[in-house]
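Trainee: Sequence and computational prediction follow.
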Amino acid sequence: MNKSTENTDLLQAQNNILEMIATGQSYRRVLERITFVIEGFVPYSVCSILIYNEKTNQLENAVAPNLDEEYVKAVNGIDIGSNVGSCGTAAFYKRNVIVENIATDPLFRDYRSLPLSYGLKACFSIPVLSSERNVLGTFALYYRESKKPTDYDLQLLLTFSHLAAVAIERKKTEEKLYESERKYRLITENVTDFVGILDSKGAYVYTSPSHEKYLGYSPDELLGTLGYEHMHPEDVTRAWKSFEKLKETNEPQKVSYRFRNRQGKWLYLEGSLSPIFEENGEVGQYLYVSRDISDRKKSEERIYHLAYYDKLTQVPNHWKLVEYFQAILKEQKDQPLAFLYIDVNRFKYVNDTLGRTYGDDLLKLIAIRLSSYFDHVFRISGDEFVIILNNTKANEANHHVQRLLEIFEPPIYLKNHDFHMGLSVGLSMYPEHGETVEELMKNANVALRYSKKSNHSQYQSFTYEMSHEMDRKMELESQLRFALENNDFTLYYQPQLDNETGQIIGSEALLRWKNPVLGHISPADFIPVAEETGLIVPIGNWVLKEACKQQKKWLNDGSLLKSVSVNLSVEQFYQDDLVQVVTEVLKETELDPNNLILEITETVILEKNDVAIRTLEQLRSMGVKIALDDFGTGYSSLNYLKDLPIDILKIDKSFLHDMDSDPKAKEILSMIIALTRKLGLRVLAEGVETEDHFQFLKERQCHEVQGFFFSAPIPSEQFTQLLKVKTV
């Protein structure tokens, strides 16, 4: 299943559940449906939902159709506490709890035998919270292997926990309302109903005492007046049509309307109109019976708000967007619409740096600023919003986007901080770019992704070329996953030479991919896709292992090759267990750490300086050497090199290439080599392509060289033959 189909199925499932809630189906059926949906999207998982009992402070009434009945009975009545399994703990702290291994996790110290006996080895629990952040219950996703949930699993449970909260809150509201109404009826019987008689003109002939008691009007005030005189103006036409139909057909009619009481407050009334037949069969008067349903209306409005408005920012959510779009099409199908898909730049940085509370408060202020200038703002998820512009052409939409970007030029002030929150915007137009919400949002989102990649634009308008490019990337992602599973990648090696002796002393491992469908694919094409999708981490780990195996083989065959260099991406470097991965690879391949060089770029260090330095120090303490790659392409500064735990500086090939046309490039290159040597680091120059390059570097005592002048990257078999020559 591709991502687009999966998103469509997910949206359909959510719509189905909302429909079940809206049509009043039992909350247990709704919750059961939610568990089936989650289990369908997360293979080999089992889902359960526990309901919180306020009286006992326990979790009970489990909804878990695919768990063994005896297990369900056993977990009924779980206490809420700080160390009571994953569910009890999640409810206690009102936060997510991940148990990767039930057999060893202390949260299951007193309970682990139960889940383990049913083959449940890991559990991810999240609290189901009301709009006031009160505990309603818990979600649990069990796995039959020791693991932690993926980001997709997390987002899936968070999405459906909101729907579960709506279903449970509706149930609790209905129970409270039913109990309230039951007690009220026992006390007052039918006294609260408003009973009256109207003549053929709709004037009051009789009103029951309840009118005075609950509406404030005495009989004298109402008799002779027309019923619609006290109705809300918006309800008069509908109510009058029902009355006219009653007189025409003599068939009872249902009515609902707002009625203003003596204090000027509008009450929702619901009831029926019926004819009063005289003995001769004629009808001259009509009976109405109504009751106050204001509390029920408030409850329905609250449920509607929970379902269709974002809990945090209170702006309409995705479901309201769908409803609004469909309503607009009915009213003005031929009018153009603009969809602006908005992403808040640097929001993740604020969230990660200052905490989620800051992030939530910032999102509220962003929503307020958007809503202050635009009428139809919707929060989709996280820091993503959509604005719909009615009756707007493309050129007009461009002006609105410029205005939007200007609105966010001033900083947002929050808790003594000024936050400069720029926006990235993608635009799609109805009907040119789609005729459904899904198409328009998808295409606006595609344009948004392009704007985020652009170095010179915060805004992009959708084109179908973008869509084709995204389709190509999706195909590339699919083929990448297949290649990773089937070991379709290969490594080429480019020799690194000692500049003084000319001997090959090392190699750089470079990833190559020949796809059976797409042919040879350049790393410049597939590496960015791997980075975007997160596949770069497992691919990078594969490269590390294969390169170490090959280096060990060359050493076993008698080669004097000192090292193999492996590039680490930013994502791979910041994986939680990088040091452990490197340690395990070296152990498995039996390669001495001194024979491995890990290459990083300046981007890695600048991303999270303190974390990066600690990781580099750990790797160097093992004996692994660190090379700073592509020096000169980023925020190059010889000053900070003295503080970095590195061994080798790799000068980017651009310096050598510029040297032929720019005399200053020679001076800069000479200075870099000299200063780096004084710092006690080894220097390696990349991109050596001519005899002049080689001689220039040799004269300036650059330690090592690498480039096409000596050899292009070649397969390991050819590299083995090259090693027999020893010098190039």
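Mentor: It's in.
Trainee: alpha carbons only for contacts and neighbour counts from here, please
Mentor: OK.
Trainee: mind listing the helices for the stretch 451-600 of the chain?
Mentor: Remark: helices assigned in the stretch 451-600 of the chain by DSSP state H, counting those that start in this stretch are 464-485, 523-533, 536-556, 570-573, 578-589.
Trainee: Tell me the helices and strands packed up against the last one.
Mentor: So that's helix 578-589. On a contact count with 3 or more CA pairs under 8 Å, 6 or more residues apart in numbering; DSSP states H and E, helix 578-589 meets helix 536-556, helix 609-622.
Trainee: Go through that helix and flag the buried ones.
Mentor: The neighbour-count check on helix 578-589 (16 or more other CA atoms under 10 Å) flags 578-579, 582, 585-586, 589 as buried.
Trainee: which one among those residues gets closest to K473?
Mentor: Of all the buried residues of helix 578-589, L578 has the smallest distance to K473: 27.4 Å, by CA to CA.
Trainee: Might one say that that closest one is in contact with Q572?
Mentor: Yes: counting by CA atoms under 8 Å, Q572 is a contact partner of L578 at 7.3 Å.
Trainee: and here's the other structure:
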Amino acid sequence: MCLIKTCLKKYLLEKSGPKNNKKDPDYYLHHDLLTGLPNRTLLMKDLSYCNNVSEKDNWVIIVVDIDHFKLINDSMGQDFADELLKIVADRLNRVFGAGNAYRMDGDEFAVIYNHNSSKALSDSLKPIFEQLKKPYEIRRTKMHINLSMGIALCKDGKRTPEEYLNCAGIALREVKNRGRNNYLIYKGHMSDLVKERMLIEGLLYKALENREFEVYYQPQMIVDSGEILGFEALIRWNSPELGFVQPNRFIKIAEENHLIIPIGEWVLKSACSFIKKLHQNGYDKLNISVNVSIVQLMDDGFENSVLKILEETGLNPERLQLEITETVLVESYEYIKEKLVRLKKSGIRIAMDDFGKGYSSLGVLSQLPIHTLKIDKIFMESFLQDAPKRLITDLVIQIGNKMGLDVLAEGVETQEQFEYLKKYNNIKAQGYYFSKPVPMESAEEMVRKLPTPPCNWKFSYNMP
């Protein structure tokens, strides 16, 4: 299916004619040797042609990126990753038509697409995107590979080819910022978002060097007794230039440039030191939970870093819990499972965070080396008035109990939610009903005022 109009069809036929073959030395200047696709040099030439002769046509430039490609390359090897690139290139050629797809660099591709349908562009792209997401067969194994796409409309002819390509790249970055595995059409405000991201990225380096970060602590409670079981460590950033910066504004940026590795290491050491200090003051049954990102988990030095921090702080590994989101655990488990199993054997606990927000099956859940299920706060929101949410919450607690897992409800904010959860003996919870995240000094004061458990982390659930 060729999607390019007559004027470009003729041009592409000429481009792929007798002179454009592997015997022609120029071929290697304009084509990617691995996939055989035209390269960025030829892309810019073709975009210039579209811009000059087709001002009224609905030209679109699409930038396509394989989600988590580095993770695939690092875990499966370069040969496997190269096979994947060739298969994706072939799929792009089949979906968009031969001659319309290009390989720019690494796992990034581009497509020149002519939107000549009466449908809205977003609607036209939906079935195309679904075709690209179908399983890929590699070495006789079918794999689900997620893609992200950024799209820029080129019909006005007011920008240069490089500017159009940059707009598509900006849209792609916004897709990644929103969670990947989707596509977005460039809008003007996205450029402002990119400028903000560049500003934050630059300031993050300074923030780490100048110790502008602080760890706050939110208590995790035993519902029926009101005892503090432990704390979750949460990073906060008070920037001299930007003021208080919400974590959702800088965490993803830190992940993309891998600053999350030194930042995460600092958070972990601070949290372990904090809870060890409480142990030394007589509160030796308290536990600490620390969030871990996929970038940290994929880092070769992560495991040794965790164990070294435990050794330096003197914290019992059984008092540390690493929280990993459901999506990361399920999507990336094949790449991180050995590391998680070793951490578990060392005594460290693993929690599945945001459970219910993703798509875990019970079969997958039973295979994961986890100790704790944290019910996502979306189920706490209005669940007393929402029968399906209430049913799911009840089922998750029962499933966790049957599987021998600890269960914690996140986002508990009202007396009614608290009272409902009390029917499950010793269930854990956290949320603003108990306390918002607080600085270290306030957390220490909280421990002195409230009872702490005379027992270990594990509790039994008596179902009503």
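Mentor: Perfect, I can see it now. Just so it is clear, the model here is predicted, and its values are computed rather than measured.
Trainee: tm score of chain vs chain?
Mentor: Once the chains are overlaid, their TM-score stands at 0.77 when taken by TM-score structural alignment, normalised by the length of structure 2; 430 aligned residues with a CA RMSD of 4.0 Å.
Trainee: Nearest approach to N595 of structure 1 belongs to which of the helices of the stretch 451-600 of structure 1?
Mentor: Closest to N595 of structure 1 of those is helix 536-556 (CA to CA; 7.8 Å).
Trainee: Compute the number of surrounding residues for the alignment partner in structure 2 of E469 of structure 1.
Mentor: If you follow E469 of structure 1 across to structure 2 using TM-score structural alignment, you land on L193. The number of residues packed near L193 of structure 2 is 14, by other CA atoms under 10 Å.
Trainee: So which residues of the stretch 301-450 of structure 2 form strands?
Mentor: Ranges of strands in the stretch 301-450 of structure 2, per DSSP state E, counting those that start in this stretch, are 320-325, 349-355, 372-375, 406-409, 428-429.
Trainee: Which one, of those strands, ends up nearest to N20 of structure 2?
Mentor: N20 of structure 2 lies closest to strand 320-325 among those, at 49.0 Å (CA to CA).
Trainee: chain center to stretch 260-270 of structure 2, what's the gap?
Mentor: Centroid separation between stretch 260-270 of structure 2 and its chain, computed with CA atoms, centre = their mean, to the nearest Å, is 18 Å.
Trainee: Just send the buried residues of helix 578-589 of structure 1 back as CSV, with distance to I303 of structure 1 too.
Mentor: Shown next, in CSV, are the buried residues of helix 578-589 of structure 1 (distance: CA to CA, whole Å):
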residue, distance to I303 of structure 1
L578, 47
V579, 50
V582, 53
V585, 55
L586, 58
T589, 60
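Trainee: and of those, the nearest to L568 of structure 1?
Mentor: When these are compared against L568 of structure 1 (criterion: CA to CA), the nearest one is L578, at 10.1 Å.
Trainee: Buried ones in stretch 324-344 of structure 2, by neighbour count?
Mentor: Neighbour count says stretch 324-344 of structure 2 has 324-330, 332-333, 335-337, 339-340, 343-344 buried, by 16+ other CA under 10 Å.
Trainee: Not counting it itself, show me its contacts.
Mentor: Residues from elsewhere that reach stretch 324-344 of structure 2 (CA atoms under 8 Å, 6 or more residues apart in numbering): 71, 75, 291-294, 297-298, 303, 349-360, 364, 369.
Trainee: Can you turn the buried part of those residues into a ChimeraX selection?
Mentor: Buried subset of those, written as a ChimeraX selection, criterion 16+ other CA under 10 Å:
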select :71,291,292,293,294,297,298,303,349,350,351,352,353,354,355,356,369
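Trainee: Any idea which of the helices and strands packed on helix 578-589 of structure 1 gets closest to T5 of structure 1?
Mentor: Evaluated over those, closeness to T5 of structure 1 peaks at helix 536-556, with 24.0 Å, by CA to CA.
Trainee: Where in structure 2 does that closest one fall?
Mentor: Residue span in structure 2 matched to helix 536-556 of structure 1, by TM-score structural alignment: 260-280.
Trainee: From the chain's centroid, how far away is the matching stretch?
Mentor: Distance of stretch 260-280 of structure 2 from its chain centroid, counting by CA atoms, centre = their mean, is 23 Å.
Trainee: mean shift of that stretch relative to structure 1?
Mentor: When structure 1 is overlaid, stretch 260-280 of structure 2 sits 1.6 Å from its aligned residues on average, using mean CA distance after the TM-score superposition for structure 1.
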